[in-house]
Every structure is written in C-alpha cells, then in structure tokens.
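Colleague: Sequence unavailable; structure follows:
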C-alpha cells in the first residue's frame, strides 16, 4: 500500500512536470548562434543528437509567433523569446509590424537568457593587418612611426569603404572600433584646436554677408569671401591635400560643422573650404582642426582610410593580436518596430550601425529595457509617436550623435502620448556631431523624462519642446564641456510650449568654455509657461535662466555656488527686438508663426492657456509674470537682471539668500560688460528685495563639503514656506534590469565611481 502511494506520488509529480514543461515550451522560444531554423526553437541548446534545439535567427522566431497568432494559439500570458549570448551579425534591419504585436496581458518579449550577453552588431570584424611595405605611403608617414602603424585591405572581406561624409541625416561613413572603443580619424592637432587668424574681407565673390546685427572685430559675424588664414607650418609637410577635412566651431560656440577642403595655400597660409560652406560663415578667432590626413597618423588609436584604394591604416592602442578590430557596415537601423504594441526588447546590446540602432514608430506600450547601446553612427533610439512607448534602464554611450529622440502626442489638440525615458545612463555621447546631439531630445505633448543620469558631452543634455512634459529626478553634470551658450535642459523660441515641469533634478559641475557659458535650465528666446521646482543646482553656471519669456515660475529650488543662481532678461527690448518689429528687414517671425501653428485663439489653447489671448496686447516683448519665490541661494551670486529689468517687473519674494553678491544688473543686454554689481549689505538693493530673507551663515545644509544639500529641520527656509526636496530619489535606481549602480551619487554617499569605465549590467 505504501509502495502504491509512493508510485502514485511519483506519477503526479511527473504529470505536473510534464504540464509545466509543456507550458514552458508553449510560452518560450530560443535563438542561439549555434541554432538551426529547422529545429523547433523550444530548447535552450541543441540536444545530444543535434536533432532539435534553438532557432538561429530572429526571423524564424518571428514567423513562429505570427503563425501562433493566426491559429489563435497565442498563450494567455504571451511569448518570451530568449536570445542566447553571442554575437549576431545583422546585415538587414529586423522589422516588426502589427503582426508581431502582443496584447496587454500577453506581451511578446525578446530578451537575453539568464546573464548571457547577446550582441546585435551592424559591424564586421576584420583582420589581416601587416606592416606597411608601400614606399610611397611610408614617405608620407614619419619614420619613427613606421613599425607602429599597420595596414589591411578590407576588400578581402568584401568591404569597400565609401566616401567620407558627415551628414546628420544620412548614414555616417564607415568607422573603426578596437575592443569596443571608437578610434580616431588621423587629425592635427591630436588634441585641442587651431584658430582662424583672419578672414580676408575682399575677393571675387561674397559667399556669406554675415549674421547681422552681430559683429566681431568690426565685421558682421561669419562674413567671408571663401577663404580664411591660419597659423601653422604643419600643412607644408602634407604630400596630398585631397579628401582632407576640417571640423570647427566656425562662427558660434554652439554650432560645429565638418567642412571638406578645396585647397590649401601653404605659403600664404590660406584655406579655401569646399562647398557646401559653413552655414554661419567663418569668423576670426574661432577654432578648428584638420582630419583625415595620412601624414598626421602619429599616435595610438588613430586610423586613416584611403577611399580610392580601400586600404586601412591603423595604429592600434594595444597589441592587435590580443584585441578585436571592427568596422561599422550596416547603413540602416538594427531593429524597427512599426505600429507594434506590447512588444518588449530586453537586455540586448546593440552596436555598430552607421545610423540609429532601434526605432519605434507609432504603436502602443512597447518597451526597451535593460539594453546597452554603443558605438553607433547616430542616436541610439528613436521613439516616434504612439502612446506609452518607452526606454527604461538602458546604458547608452559612444554614439556619434545623441542618445534618445522621443516624440509623441498631438500639439494641436494637446493630446498626451505618455511616452517616457526612465532610469537610463547616457554618457560620452555627441562623439562626432558635437552640437545639438543631446542625451535626450523630446517633443510633442505629455511625455516624461525621469531618473536618468546624463554626463560627459560637448553640448546639451536635454533639448525639448512641446507641452505638458515632466522632467524629474534626473542627475546631470559635466555637459557643455566644449561649447557655449548652451543649457543642460534647453527649450526656446515658442510662446505656446507651456505647462512643462522641471522638478527634483540635480544639476552640478557645469562649465561651458565657449562664449556665454552654460546654463542648467535654459528657457531661451521667450520660452514661457515653464515651472522649475524643487531642483538642486551646485556649481551649475548660470543655473536658472529666463531669456525674455513670461509666465515662468522658479520656486523651491536650492542654488549653491552658482554664477548666478537666476538670470532674467528683457531681450525683446534690446538685441532681440527684431522678433517684434514686423517692419524691419531683420524681422524674425518665429514666435508669431508658432502661435498660428496651434490656433492659439481657439480651444484647446484658448481654454488651457487663456493668457495667450491677451499676449499681443500686453507688451509681448516684456518678460511679465515671472515669479522667483521660496528658493534658497548660497555662496554665489543670487540674481542677474538685464535690459532695464527691475523688481517691479519680476516678482522676487520669500527667497532665503546667503550669497555674497545679491545682484548684477545692466541697462543693456548680458552681452555687454557695462553692468553693476551689488554686494550683500547694499542698502538700496536690500530695500528693493525686502520681501526676502538674508543670512550670511549656512542655511542648514547637511554637509556642503560632501555635497549633501538636504536642509535640516531648523533651516529658516521653512519659515518662508520652503518644502523639502526628495533628494534621495534623484538619479538612477535598481530594478530588475539595472542591478548595479553606475551613477555618481554625490549628494547621497561619499563613494565616487570611475566615470571613464564603461559599465554594463
């Protein structure tokens, strides 16, 4: 009897195991480099007889799921496709459509298996490097480096390099990577810049008349006749000047352009750029460098590709036999989701496309989670429309352009999309296109950026436009390292982009070397209706900046050692008055065009933003209704007011101010040096600011030296109505995808990480 019971128990266990196995088999598919599309795809690895095992391709798994859906056999809780570790060479975009959608409670998930690391690559590994034997080539390279520089012929692998181009809307030219790091096209100087010494103001043809009313050295900015001069003897060493390029900030520190050279006169030290020219012309004193010069292949990590012969010359930074050399080949995205819904892409590495890695176009509730994006020719991810689509807990670095481009929602109807970018670590971006390549660009209505850690870039952190967005709990530092007149968060030039909230972010260590420096939050060119609430700014340049706009609120923020904490100008009354003078030849119609584009006098805008109805009759050039209230500012300069602004126009009340400098002001714009500085204790200034509270001592920060800026319970800020900022929630967080922190948690712990190390989960 006992034996029968035991046998019955075993039978039940076997039955349960079988049912469980069938459930797993029905819900699960596998893909592996060792797979075979003739197998069932239901096993994680080949069986002993190699008669069954995982699929080999995405396409086969895709076909299988489509067939399940057609037969009405999609499991109630969806399907998971496990992608085994290894390198998957992608030669053509993997495309999902409506047919590949899941359902709300039955998503289709494509993810890594356990802790394995599948890599989807648009690149090809190359080998066959050897010493250079071509005497003509050796003549062009300094003899000291002959043994260090190697050559290979990618044509042996069927690869033919195309012409060198730098176009933001086209695939980038083939790039070289060594051990997953981007190498550098041979350049001079190896680091830093040369300067334009002069731009001759005579010639046969005026190419660019200049950017009036802006002038430098008495000349309209950018005005040129097709040439400029430089100060260097280096080009005299170059045997050939064909296909030499320059990269520079030719007139403004917020605009970089790659320009091919038509001719170099090494005797006169004159450069003739090839058309198309820089759109902003060329200006004396601006910076540039040469690239794609074989003679300048003179340091580890540099390479040069002869586009005619196809030969690739490379100085590897390490023993080439102990590393992997990869070139980017794919000229299209690795993965596209078009009008899909409830599709998840998880824990996969995407690399070496010469354009974007992943595009989501339309659809609903698609999610990219826990992935790594690196070494790409454009942005990593594009989310274009749809609803509830997002990217969460991903690492993005080494992109030629930005990180994420996110849009969604209807601006005319103010319908929100609820798309999101959350808990992403985005750094070392803008590798090729240095300006307007933000970590995240966002447009539309009702989208969200939260808990992202953004750092180390030449230009902006976030560029956004549209309505009713939320930007919260992000940490941003060390951006704008190469540019000026830029913001960590930037929005500009539209009266109707309202209802945006920037709250609970930490901005720190922002230093822009270019003209006009860096702002943490930059409300540029009449941007209006934005709320900046509960943020922490530490050494954040011109921290909160209102550039002529109205109806903005700066409230309940902490500013420490900022220069200044807040700046407001009335540019519409000074250098930007051409926005409002419709009779002027220099009239800029952007603001009025933006109003017309959304039918501002009709619902929903007339109801949601009734202040727009009276804007034209209410001194539109004047920055009215801006409020600066209940902030804490310490250790820097509190506020700058320009263009005849005063405290009657800007409401400044209930702030706790511990800055040695209270005010810098000018009757002119911030582009003038004719300003006055008013120190703490200046009677008239303190009288004008009497609705605020002043102090000299620490306002109650936990520990300034350790950058712990939470205020203690005894801080006088609370008497003014200040609310505690949830600093403990700012930045990245651990979840099922991100199990190891990779952020600099300066305001929470004493531990700092090495930001130069690329970390994966």
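Modeller: Now that the structure is in, tell me what you want to look at. Keep in mind that what you see is a predicted model, and the values were worked out from it rather than measured. Residues are numbered from 1 along each chain as shown.

Colleague: Please count neighbours and contacts with C-alpha atoms only from this point.
Modeller: Will do.

Colleague: which of the residues in the strand ranked longest in the chain are buried?
Modeller: In the chain, taking DSSP state E as the definition, the longest strand is strand 257-265. Of the residues in strand 257-265, 257-262, 264 count as buried by neighbour count, 16 or more other CA atoms under 10 Å.

Colleague: Nearest residue to the spatially most central residue of the chain in space, please, no chain neighbours.
Modeller: Centroid-nearest residue in the chain, with CA atoms, centre = their mean: residue 439, separated by 1.6 Å. Nearest residue to residue 439 in three dimensions, chain neighbours excluded: residue 403, at 4.4 Å (CA to CA, 6 or more residues apart in numbering).

Colleague: I'd like to know how far that neighbour sits from residue 254.
Modeller: Distance, residue 403 to residue 254, by CA to CA, to the nearest Å: 18 Å.

Colleague: repeat for residue 539
Modeller: Residue 539 sits 21 Å away from residue 254, going by CA to CA.

Colleague: returning to that earlier point: neighbour count winner among residue 403 and residue 254?
Modeller: The neighbour count for residue 403 versus residue 254, taken as other CA atoms under 10 Å, is higher for residue 403 (35 against 21).

Colleague: ok, and here's another one to check against it:
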C-alpha cells in the first residue's frame, strides 16, 4: 500500500513538472513570436499569454518596448476605459521591426474615453425633483434623471465659446445613447430665430457691462423660462461662413432681447441687413439667425438632454426604450492615444471613441498604418497628424466627430518633398457636430497627401480643405455637403499662391447645393488660389441657382486652374468667378500676409518652385501686360448654364448634350454613367472628347 502511494506521489510530481514545462515552452514560444495579449479580465502582472493576459494596453506597450523583435499586441474583446492618455514615445525597434496593435480576430475591441452608465440608475422624473415644473408639461412623463455622484460630477467640465476664429477647447461632458450623440435642449428645435435688431446696450436695462454690438432683439415671443442659468446662443450672426456659439449674460423676455457675454468674431448684423457694403447680400440675409442652447425649460423632444452642474444630474428624454439602451458619457479631456517620434507601427481592428477632446494624435511619426479602425463620438477632431510621413489610413470609418475628422501636416514645403501620407477606402459621416465652421472631414497641409476611394457625405460644411502642394484627391464620392453655410465649397483652398499643384481627379460630386440663396460650389479656389487641375470628374446637381449663386466650380481671383474632361449634369453653372484684375493682383501681392506666404514660409523664386510651377513667376509679375487665365477644355454638360462671365476663363471644345446621360445608382450612390453619343447637340465637337473614358465610374 505504501509503495502504491509513493508511486502516485511520484506520478503527480512528474505530471506537474510536465505541465510546468509546457507552460514555459508556451510562454517562450509566444515571446519568440512576441505576442502580448490584453483582456479586460487580465492582470498587468501576467506574462501576457492568451491564457494569462495583461489588463491594460499601456502595460503591454511597456512590455513591448523591451523587446528586440517584432511585437504584436492583441486586444481581446471588451470595453477598455481609457482614463489617461496612452503614450508611445521615441519608439523604434531595431532592423525595421514592426510593432502591431490589433483586435483579436473578429472580436469587438473598444478603447473609450468615456464611462458607461447603468440604465437602472436612470429614474423617471417626479414632482419631488426641483426641476419637475421647469420642464415643459409635455415632457414630464418622458424625462429620466441620472445622479452623477461625487466621482462623475467633477468630470462634467464646462461649455466654452466656439465657432469661427475661436480656439478649440475640450467640450463639456456629452451624453451618448446607443452610440449616437444626443443634443443639448434648445429653442427653437429645428430652425433659427431671425435677428430682428441689434440694439445699442445703453437703450436697454441690463445689469451687465454695457458694450456695443452685444444686445440682440430676437424675432419671436416665447414662454417664460424658470431656469436662465448657463444659456448659450448658436448661429450665424453676420457672415455666411462663420458660426458662433456664445454664452449670454442676461435675457429680457419682455423686450425679447439677449445680452451676449462676448463680442462675436465678425460682430452682429440684423437678418434683414445693415449699413455695410456687403451686409445686404441675399445669402447673408437668408443665413443670419440663431437658437438658444442648453435650456432646461426647452427639453421638449426625444434626443434632448441637459446637465445640471449645481445638482449633479443629467435630464434626458430618450430616443427609445431606456432599459435596453447603451448609455455613455465622455470623460477624458486629452486624446485617447498619442504616438510621438515613433516608427513602423500598425493599429488595426480597434474602435476609438468617446472623448471630450480628440481620439488619436501622431507627432513626428513615420510608417504608421491604421486599418479597419472606427473613430466616433469625439468632442474635437478624430486624428491629428503633425509632421508625419508614409502614414496609411485604410478602411477606417469616421462618424459623429465634434470637429474635423483628419488633420494632416507632413512633407517639406520649402523643398517640395512629399509626405507620402495616404487615406484610402474610408468613410466620413456626420462630422463637425459642434465646431461647424471650417471643420471639414479632412484638412490637408504639407506636400503630397493622397485621398482616394473615400466616401464623404452628410456634413454641414466642407469635405476637404487643403493648403500646401501636390496633393492628389482621386476616385472619391462627395455627397450632400455644404448645406448650412454660404460662400463655401466642398473642396476648398485659398489665400496662398504658393499652395498649388493639387490634382482633383475622377471624383463624383452630387447634391452640393441648397434650396436657400446661399453661395455653394463643389470645388472652390478662393482668394487667388491657382495651379489646380480638375479632371475627369462627374458633377451632378452642384452649385446654387440664386442670382449671386456659385457654379459647380468657383474661382475667386486665381489663375492657371485647369478644368478638363469633366461632366456637368443639372448644375447651376459650370463656372463662376475668374482671375482678378491686374490692379487687384498688384495690391494683393504687396500685402504683408501674401509676402510672408510666398517668400518666408516658402520661396516661390527658388529653383525647385520655378521648375515645378513656372507659371508662378509670370502671375506674380506686377508688370504683366496680358491677363491671367484659367482653362476649360473638353467638358460635357447637360442642363447646365455654360455662360462665361469672365473673359479670362478660356473655354474650348465644350460639348452640350440634349439628352440626359443614364445614371445607375446602388446604395444611394451613382455607380455608372452612360452617355448617348447621338445626344451630342454639336457633333462636330465630338472628336475632341474620348467618350469611352467617361462611360464608367467606380
């Protein structure tokens, strides 16, 4: 019997030793391949194996920094709360080894700067709540209340002025319901109040300081509000391209006047016009107006909410059954992740979301790849890339971003060295939610960025604004843009003669227009911008038909722009605007801002610029006798005004169709276009057009 027991103990020890050996072999094998696993149920003290993962991405990155070989950090499915920015600094593995950070297979990996709230903690408001009777009567049976508690009440943050010309700061805590941002309660709900009058403050009794152009009389009476704390106005107070979001100091409901806490960027002009030269343009008169925001008394429809700082409560009217909803608030006020001075890194299959600030920032990086990632629900931009090169952003989705989607800066402008940054097969939808003016889907600067095969749609303003040189915007779909502004274009550049050489090729522009008398173009070269090539694009229902509306393409002052082999269908006009007069040009060339851009920031008289852009030497010649020109060649039109109002726009080989081309749609977008050769009104010009190159798009 004793002998049997000794054998059993001996066998147990042997089995234990074998198991331990296998574990060691597994760890060493995994470390040889440098796979580091992370899980929400892990522990940072673990080795990082699939059975014993680490808990936080930051810990896995620290572990990877000490490796001499390719490292792969694999995130298992889960919701990772990011309470502090994850930083990867000065990272470069020897022998050009790659660091990979990815989600595991098809699992749903979320890096969130927010916090999920328990639905059971949302309670129907009752008469015992001090704000019950502040709410509109029709809302009292629908509004829920959430007590933030001591931890979250300190995370609310604050609202700040925003809009054109304002510094972007982290926003106040936002509420997201089933991954969609809700709206601060407002009045009116879906339109603007007209600015009936701008009143000199001395004529109105207010306790606040009296300064000019801060008192507005609004156009409609409203019911009296019980809670008048921390109310803001949002709207267009003068120019059609500049929105404002400004707090109010006081409100006189009897006189229908509001006193602003600060002076707007461009001042205030009444909706019906003002004394200035440009104050009475029809587009500006149509766009001016505002609404009140962050008003508890106006929480009157599904999808609205209000945060009471004094009470530490959220009041919300849900859009659907709250018991089954996913509810989240934004917490972090910095980017979720920052890569600085880092080389050869790949991030894939990860969702970045929910921040009062940005989601991701790349500084001084090289060879960074972002693939199959999702970016959503930020207060500011999604990704900022500063001084980056060879960045690839592929198959990524951008949605519900507070400001700009992507901000690019890379390459050497003085020597025209390209950044080789590339964005491809990405989608952009519902961006610039909070910072609306000049916050496009993509903002380009530097040299040699390529944007291709992307879908950009449903934005209040621009799709792409670009400065710098030699960008390529190719094979993209732009739809339903610029609805909210005037004097704007879906693709926009301006105010820098040295920013040139960009090519806009094989894109589709659809529904870049407005029923309002706004000035909207699909492609807009502003304030002297030139040297842009617009080739082989399809424009459908672009431009605006008002008396001062823009064409599908609008040029304000610039020259040497080439518009070649495009198709225009049901557009207001092909082109509006053109080069400035010689006297205007000469005045522009002497401006301090212009000189700084063409002589200091870069030098357009340098050999590299003269070789790349020989036309710059000619157009900056103040003694130039012949007019500066733009070139329109071999374009095809249907039901589009071809009037040329500027003789310096040279039209050649224009083909007019008398039968509409056949457009075939799939999933709401044009997939193919077929032209009927027999429908050409002037067949003698057919020989100048290669129709075979125009039959198929996408």
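Modeller: Okay, I see it. As the structure is a prediction and not an experimental result, all values here were calculated from the model.

Colleague: what's the single longest helix in structure 2?
Modeller: With secondary structure taken from DSSP state H, structure 2 has its longest helix at helix 2-33.

Colleague: what comes up buried for that helix?
Modeller: Applying 16+ other CA under 10 Å to helix 2-33 of structure 2 flags 27, 31 as buried.

Colleague: any idea how far it is from the chain center?
Modeller: How far helix 2-33 of structure 2 lies from its chain's middle: 57 Å, per CA atoms, centre = their mean, to the nearest Å.

Colleague: same thing with stretch 501-520 of structure 2?
Modeller: Mean-position distance between stretch 501-520 of structure 2 and its chain equals 17 Å (CA atoms, centre = their mean).

Colleague: end-to-end on that stretch?
Modeller: Terminal residues of stretch 501-520 of structure 2 are spaced 23 Å apart (CA to CA).

Colleague: swap in stretch 665-672 of structure 2?
Modeller: One end of stretch 665-672 of structure 2 to the other measures 7 Å (CA to CA).

Colleague: And that stretch, what's buried?
Modeller: Applying 16+ other CA under 10 Å to stretch 665-672 of structure 2 flags residue 670 as buried.

Colleague: One more: stretch 218-232 of structure 2?
Modeller: 218-219, 228, 230-232.

Colleague: Disregarding residues adjacent in the polypeptide, which is nearest to whatever residue of structure 2 lines up with residue 256 of structure 1?
Modeller: In structure 2, residue 256 of structure 1 lines up with residue 243, judged by TM-score structural alignment. Distance criterion CA to CA, 6+ apart; nearest residue to residue 243 of structure 2, sequence neighbours excluded, is residue 236 at 4.7 Å.

Colleague: List the contacts of the residue nearest to residue 439 of structure 1.
Modeller: Each residue near residue 403 of structure 1 by CA atoms under 8 Å, 6 or more residues apart in numbering is listed here: 379-381, 396-397, 426, 429, 437-440.

Colleague: Save those residues as TSV, and put in secondary structure and distance to residue 368 of structure 1 too.
Modeller: Compiled in TSV, those are given as follows (DSSP: H, G, I helix; E, B strand; the rest coil; distance: CA to CA, whole Å):
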residue	secondary structure	distance to residue 368 of structure 1
379	coil	15
380	coil	11
381	strand	9
396	strand	12
397	strand	16
426	strand	15
429	coil	19
437	coil	21
438	coil	19
439	coil	16
440	strand	15
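
Colleague: Now render those residues as JSON lines, adding distance to residue 141 of structure 1.
Modeller: Formatted as JSON lines, the contacts of residue 403 of structure 1 follow (distance: CA to CA, whole Å):
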{"residue": "379", "distance to residue 141 of structure 1": "35"}
{"residue": "380", "distance to residue 141 of structure 1": "36"}
{"residue": "381", "distance to residue 141 of structure 1": "40"}
{"residue": "396", "distance to residue 141 of structure 1": "36"}
{"residue": "397", "distance to residue 141 of structure 1": "33"}
{"residue": "426", "distance to residue 141 of structure 1": "38"}
{"residue": "429", "distance to residue 141 of structure 1": "31"}
{"residue": "437", "distance to residue 141 of structure 1": "34"}
{"residue": "438", "distance to residue 141 of structure 1": "37"}
{"residue": "439", "distance to residue 141 of structure 1": "38"}
{"residue": "440", "distance to residue 141 of structure 1": "41"}
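
Colleague: ok, of the residues you listed, which one's closest to residue 454 of structure 1?
Modeller: residue 426 (5.0 Å; CA to CA).

Colleague: Surely that closest one and residue 455 touch.
Modeller: Yes. Counting by CA atoms under 8 Å, residue 455 is a contact partner of residue 426 of structure 1 at 6.7 Å.

Colleague: mind listing what the residue mapped onto residue 103 of structure 2 from structure 1 touches?
Modeller: Residue 103 of structure 2 maps onto residue 112 in structure 1 when the alignment is built from TM-score structural alignment. By CA under 8 Å, 6+ apart, the residues touching residue 112 of structure 1 are 82-85, 118, 346-348.

Colleague: Take these and write them to TSV, including secondary structure.
Modeller: Below are those laid out as TSV (DSSP: H, G, I helix; E, B strand; the rest coil):
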residue	secondary structure
82	strand
83	strand
84	coil
85	coil
118	strand
346	strand
347	coil
348	coil
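
Colleague: Turn those into a markdown table, including distance to residue 602 of structure 1 and neighbour count.
Modeller: Converted to a markdown table, the contacts of residue 112 of structure 1 look like this (distance: CA to CA, whole Å; neighbours: other CA atoms under 10 Å):
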| residue | distance to residue 602 of structure 1 | neighbour count |
| --- | --- | --- |
| 82 | 51 | 24 |
| 83 | 51 | 30 |
| 84 | 55 | 27 |
| 85 | 55 | 18 |
| 118 | 52 | 23 |
| 346 | 43 | 24 |
| 347 | 46 | 26 |
| 348 | 47 | 25 |
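
Colleague: got TSV for those residues, with distance to residue 708 of structure 1 too?
Modeller: Output for the contacts of residue 112 of structure 1, formatted as TSV (distance: CA to CA, whole Å):
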residue	distance to residue 708 of structure 1
82	43
83	43
84	43
85	41
118	39
346	35
347	34
348	36
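
Colleague: conserved subset of those in structure 2?
Modeller: By both residues aligned by TM-score structural alignment, their matches' CA atoms under 8 Å, those still in contact after alignment to structure 2 are 82-85, 118, 346-348.

Colleague: and which of the residues you listed is nearest to residue 608 of structure 1?
Modeller: Closest approach to residue 608 of structure 1 among these (CA to CA): residue 346, at 38.5 Å.
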